[in-house]
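1. here you go, sequence then predicted model.
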Amino acid sequence: MPAFTEEEKRILLQTPIELILSHFGKATEHRRGNMFYSPFRDECTPSFHVNPNNNTWYDFGTGEGGGIIDIVTRLAGCSRSQAYDFLASMRKDFVALSKYSHPKEKGKASRIDIISSRSGFRNRSLISYAEERGISLETLESFCTEVIYSIDGIRGRQFYAIGFRNDSGGYVLRSRFTKKCTSNDLSTLKCIPENDRSSVAVFEGFFDFLSLPLINRVMYSRPQFAHVLWK
C-alpha cells in the first residue's frame, strides 16, 4: 500500500479506540462509563479506561497505556507502520472525513468509479453500521449491494460502501464515514404483483425505506412502487 500522507495519518489516528475494541469483538457493550473489560485478558471487573477526548487508553491491570496505534499493534500483532494499513483497511472510506483534497476545477466533483458490486456483504464495518441503524443483514442484502469504489485523485485507495441502485444505473453510497452518489436520480422498486397498482410510497432516503418495520416480515399492504429520494 502507498505511504500515507501526514494528513491521512492524522485522520486515521482519529478512529475511536472504542471502534477498534468493537472490531476485535472485545465486549464493548459491557462497559461502565469509560471503563471496559481489558481486551488483553479475561477479567470480572473492568480495568481498561478509554479517554474519548484525546483517544487514549490506560490498562489499570498492567499499568500500560497509549494511543490508537499502540492498541492496534497489540491486538492485530503488527508493526506501527502496518497499524496504519490496518486502520485504512478497516476504515476504507476514512478519507471522506478529511479536509484534504487534491487540486481540481472549482465546482467540479471528483469522479467515483465503481470497481465491483456484490449482493453478499462481507465487510464487517458496513454490516455493523447497518445494524446500528436497525437494519438486519437479511434486509440489507435484499435491497443493497456491497460496493468497492475508487475516487479520482485519491491515489491507490479503494473504498467500501453500502450501495443502493437508482433508476439511471448509478449508486447512492453510504457508510459510517461517507455519503456519496455516482449519479442523481430516483430509485423505483416494484414491491407487489403487477395486478395491484393501488398505491405508491415515497421515501426521502434509502435508509428510511430499509427502516420500514414491515420490510423484515411479510407485508400485508405493500405499495406497488416505492420511490426513494436521497439528499
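-> Right, received. Where do you want to start?

2. make it CA atoms for all contacts and neighbour counts henceforth
-> OK.

3. give me the helices and strands touching the helix ranked longest in the chain, please.
-> The residue-count maximum for a helix in the chain (DSSP state H) belongs to helix 80-90. Helix 80-90 is packed against helix 6-12, helix 68-76, with contacts defined by 3 or more Cα pairs under 8 Å, 6 or more residues apart in numbering; DSSP states H and E.

4. ok, and here's another one to check against it:
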Amino acid sequence: MKRKINCETARNFSIVKALEKLGHFPKKSNEKEAWFLSPFRSETQASFKVSKTKNRWYDHGEGIGGNVIDLVCKVLTCSIKEALSFLNGDTLFFSFQQQQNLLKKETGIDIIKVQEIEHPALIQYLNSRGISVSIANTYCKEVWYLYKASEFFTIGLKNDKGGWELRNKIFKNSSSPKSYTYIQNNNKQLIILEGMFDLLSFAIMEDVLLNTSDILVLNSISFIKDIEKFIHKYIIVHLYLDNDSAGKKATQYLMNKYEHVIDKSSSYRNYKDLNDVLSYENRKEI
C-alpha cells in the first residue's frame, strides 16, 4: 500500500519532480541546480532556479522562494491539503482533472478547435477572477488542442504571430510562436498591459478608456524593447504593469526614455495587478 505524503514527508519530495508533474521542464540542469521558465508567468528566459542539494526554489523575477508545498500552493492556487493531494497523485480536488501544463517549446501542440468560450469549467474559472464570459469572448477564445493523443482545453488570447497565451485554473503557459498582442483602433492613446487577465480586467474596470485607446498586451515583460517601435506613434502611453520587481523595472525603463509614457500602477498600489483588484472586489461581494 502506497504511503500517503504528509507535510513533513512532502518537504523531501523533489521540486524538480513536482514541476514535471505540473508540466514544467528545465531549460538547463546540472548536479546541483536546475533552471526553469517561471511557472507563475510567461517568459522567454529562465529565471526560476531550483537547488537540488537543498530542494528549494527561488524565482528571481518575483524575488520569492520556498519549499515544494509553497510551490504547489502558489502554482495551483490551492490549500496545503490540496497540494498534498496533488503530490500524492490524487487530482480529484481540481476542476480540471488530468489537465497538466504539458506544453513545451520543444514538443509543441496541435490546435484542433477554436470557438466561443462555453465550457462550464472555463466560465467558472473566469467568474472566480471577476470576469464575465461576455467580456472574455470579446478578446479570447476557447482553445482545444491535442498533446500526445490527449485533448485539453483552455482560455486563449491570440498574439500577433499566431501563437496563443493559454490559461485555465491549473496552468499558465503559451504556444509557439511567442509574441505580444496588439489591438489597433486608430486612436492616439496607447494602453500597455502585461497579460491576458490584465486586459480582461481593464475591459471591465475602464471600458470607456479601453474603447478609445489602442491596446498592447505584452504577454511577457521580456517584450518591452520589442514594442518600443510603436510608442512614438502615440500622443500619450499609459502603463499598467505588475507591481513586482520586473514590472517596476520595465515601467521605469520606459518612463526614463519617453516623456509621454505615464505609470498608472498607483491605481492598484496595494495589489499585484489589475486582476488582483478585481478579484478582491469580487470576493467582497460574494
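-> Now that the structure is in, tell me what you want to look at. It should be emphasised that the depicted structure is a prediction, and the values quoted were computed from it without experimental measurement.

5. could you name the helices and strands sitting against whichever helix or strand comes after the longest helix of structure 1?
-> Later in the chain than helix 80-90 of structure 1, the nearest helix or strand by DSSP states H and E is strand 112-118. Here strand 112-118 of structure 1 touches strand 145-151, going by 3+ Cα pairs under 8 Å, 6+ apart.

6. mind listing what's buried along the longest helix of structure 1?
-> Gln82, Ala83, Tyr84, Asp85, Phe86, Leu87, Ala88, Met90 (16 or more other Cα atoms under 10 Å).

7. farthest-separated two in these?
-> Among the buried residues of helix 80-90 of structure 1, the pair separated by the greatest distance (Cα to Cα) is Gln82 and Met90, at 12.3 Å.

8. now name the helix or strand holding Phe177 of structure 1.
-> Taking DSSP H and E as the definition, Phe177 of structure 1 sits outside all helices and strands.

9. coming back round to it: ranking the helices and strands packed on helix 80-90 of structure 1 by burial, who's on top?
-> helix 68-76 (a mean of 18; mean count of other Cα atoms under 10 Å).

10. where along the stretch 1-150 of structure 2 do the strands fall?
-> 28-29, 33-36, 48-51, 56-59, 64-66, 110-115, 141-147, 150-158 (DSSP state E, counting those that start in this stretch).

11. any chance of these in CSV, plus distance to Leu274 of structure 2?
-> Output for the strands of the stretch 1-150 of structure 2, formatted as CSV (distance: least, Cα to Cα, whole Å):
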stretch, distance to Leu274 of structure 2
strand 28-29, 33
strand 33-36, 26
strand 48-51, 24
strand 56-59, 21
strand 64-66, 20
strand 110-115, 26
strand 141-147, 21
strand 150-158, 17
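
12. kindly reformat the ones you listed as a markdown table containing mean neighbour count and distance to Leu210 of structure 2.
-> A markdown table is the format used below for the strands of the stretch 1-150 of structure 2 (neighbours: other Cα atoms under 10 Å; distance: least, Cα to Cα, whole Å):
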| stretch | mean neighbour count | distance to Leu210 of structure 2 |
| --- | --- | --- |
| strand 28-29 | 12 | 40 |
| strand 33-36 | 20 | 35 |
| strand 48-51 | 22 | 33 |
| strand 56-59 | 21 | 32 |
| strand 64-66 | 13 | 33 |
| strand 110-115 | 14 | 24 |
| strand 141-147 | 18 | 19 |
| strand 150-158 | 21 | 17 |
